[in-house]
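Fold the following, please.
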Amino acid sequence: MGAAAGAAGADGAAGAVGAVGAGGAGAADPRLLALLEAARLEVAGRASELERTLAELVRSRESSNDDDEHDPEGVTLSSEWSRLSGLADAARGELSEVDAALERWAAGSYGVCESCGDPIPVERLEVRPFATRCVPCASRRHHLPPK
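Model prediction:
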């Protein structure tokens, strides 16, 4: 956790910071909006750089031998394209998550668990500002028993 984690109120009740209206624990905490905006800039920059690198790789691949099977560089280019493509897809997905969090902020529903409806603790939002679930619900979602 960064410096923002230590910014609880004077009474030490970090979870109560900014609790207002229909929003969650962080619905009115300007630090969380700043974290979301910073995350959007970082992720958008990363996605853009990955797209640029991927485009350069495609251009270099077009100018090389098209026969990957017999070209010693072909396998390397294919592997790199696959890796960069996966990273770019992940960055676009993360950007969508951040944009959705900013929309929830604007709608007044930021910081509310989409599974149980309880407020998401500020500490979780400080670590993952675009979280949509509280820790117990996120844990249950990722550790479902086999059917």
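
CA only for contacts and neighbour counts going forward, please
OK.

list the contacts for the most centrally placed residue in the chain?
Using CA atoms, centre = their mean, the residue of the chain that lies closest to the mean C-alpha position is Glu94, 3.9 Å off. With contacts defined as CA atoms under 8 Å, 6 or more residues apart in numbering, Glu94 is in contact with Val43.

And Arg124, by the same measure?
Residues in contact with Arg124, defined by CA under 8 Å, 6+ apart, are 131, 134-135.

compare with the first, here's sequence two:
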Amino acid sequence: MSDSSRNAALSPAERASVRERLVAEHAGTREQIAALNREFEGIVASNALVAVDDEHDPEGSSTAFERAHVAALLARARDHLTALDEALERLDRDDYGRCAVCGEPIPAERLEVRPAADTCVRCATARPR
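The predicted model follows:
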């Protein structure tokens, strides 16, 4: 996106390109969630079949850790899916590419790396994590 187009509404071609990218990332994230769900269910199922100490798998890793790790990855993927949905809504409202905090344009480089970003770098770094 050029500097001038960031200061105005997206052109139809830019809007279509952004939508295509967001939809593709949305589909990929849904696939990731499905795979993580299968992995989580596999961990739970394998532990249900054997009487194993939940804290220590004979192979060395903690099964509780594995479950927690996959659960954290699932939560992160679901949050990303929500962010992509919100980005698509901003695109429909002609708010895509504007910082939700200060209203300034979000640099194209940031949107290239994080297409669901709703803040500019300055406002994102000022937010407490």
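
picking up where we left off before, and which of the contacts of Arg124 of structure 1 is nearest to Ala19 of structure 1?
Nearest to Ala19 of structure 1 out of these is Cys134 (CA to CA; 15.2 Å).

What strand or helix carries the aligned partner of the residue nearest to the centre of structure 1 in structure 2?
When structure 2 is aligned by TM-score structural alignment, Glu94 of structure 1 is paired with His80. Using DSSP states H and E, His80 of structure 2 maps to helix 63-92.

Quick check: that helix compared with structure 1, mean distance?
In the superposition with structure 1, the average deviation recorded for helix 63-92 of structure 2 is 0.9 Å (mean CA distance after the TM-score superposition for structure 1).

how about that helix: buried residues?
63, 67, 70-71, 73-74, 77-78, 80-81, 83-88, 90-91 (16 or more other CA atoms under 10 Å).

cool, and stretch 4-16 of structure 2?
Neighbour counts over stretch 4-16 of structure 2 (16+ other CA under 10 Å) mark 6, 10, 15 as buried.

try stretch 109-120 of structure 1
For stretch 109-120 of structure 1, burial by neighbour count (16+ other CA under 10 Å) applies to 109-114, 118-120.

Kindly name the residues of structure 2 that line up with it.
Counting by TM-score structural alignment, stretch 109-120 of structure 1 pairs with residues 95-106 of structure 2.

Can you give me the first-to-last residue distance of that stretch?
11 Å (CA to CA, to the nearest Å).

what does that stretch contact?
Contacts with stretch 95-106 of structure 2, where a contact means CA under 8 Å, 6+ apart, come from 6-7, 87-88, 90, 107-108, 111, 117-121, 123.
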